[in-house]
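Visitor: sequence plus predicted model, see below.
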Amino acid sequence: MNADTIKHLIEQGLPGARADVQGDDGVHFEATVVSEAFAGKLPLARHRLVYATLGERMGGEIHALALKTLTPAEAGARDA
């Protein structure tokens, strides 16, 4: 598994999402995901949406995935 594949899976599974995925060892990754789908959701619900895009790969091919999940408005405020 590589970071580009995870990015593609997340962006395909959450239409309109932008994902930035890092990880060099093939099993431990960090991702920042920006999606309008996160609006009004608590962090756990946001993470579940991302995990759903990866399915059975979580805990298998992907041993660990540290997540930052933001709405576009939160991402804009963070970048300002």
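Guide: It's in. Note that this is a predicted model, so its numbers are computed, not measured. Numbers count the residues shown, from 1 in each chain.
Visitor: hey, let's count contacts and neighbours off CA atoms from now on
Guide: OK.
Visitor: what about residue 54, how many neighbours?
Guide: Using other C-alpha atoms under 10 Å, residue 54 is surrounded by 17 other residues.
Visitor: grab the nearest non-local neighbour of it.
Guide: Excluding the flanking residues, the one nearest residue 54 by C-alpha to C-alpha, 6 or more residues apart in numbering is residue 9, at 6.5 Å.
Visitor: next, the one to line up against it:
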Amino acid sequence: MAMVANEIEALIKAALPDARVVVEDLAGDGDHYAATVVSEQFRGMNRVRQHKIVYAALQGRMGGELHALALQTSVPE
């Protein structure tokens, strides 16, 4: 079963409560999304570590319910 954007956003915000999260369904199929996540908790981390935190927040749904996620992460300016 595919995921909906607000479900992805809720999982990320549960792990990163301060995050600004924008999720976009790229193909309209509930399987291919893009997410932008901005969090102070990323400060001092490299991009790989930031992405690992977001993927961990998805609790194993990547590759199953969620087929693809184009991810952009950053710290607030």
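Guide: Received the coordinates, thanks. Since the model is a prediction, treat every value here as computed from it, not as a measurement.
Visitor: superposed, what's their TM-score?
Guide: Laid over one another, the chains give 0.90 as their TM-score (TM-score structural alignment, normalised by the length of structure 2), with 73 aligned residues with a C-alpha RMSD of 0.7 Å.
Visitor: what about the residue nearest to residue 54 of structure 1, helix or strand, and which?
Guide: In this structure, residue 9 of structure 1 is located in helix 3-13 according to DSSP states H and E.
Visitor: just the strands from structure 2, written as ranges.
Guide: 20-25, 32-38, 68-74 (DSSP state E).
Visitor: enumerate every residue touching the residue nearest to the spatial centre of structure 1.
Guide: Nearest residue to the geometric centre of structure 1 (C-alpha atoms, centre = their mean): residue 33, 4.3 Å. Taking C-alpha atoms under 8 Å, 6 or more residues apart in numbering as the criterion, residue 33 of structure 1 is in contact with 17-20, 67-70.
Visitor: so residue 20 of structure 2 sits right up against residue 39, yeah?
Guide: Yes: between residue 20 of structure 2 and residue 39 there is a contact under C-alpha atoms under 8 Å: 6.6 Å.
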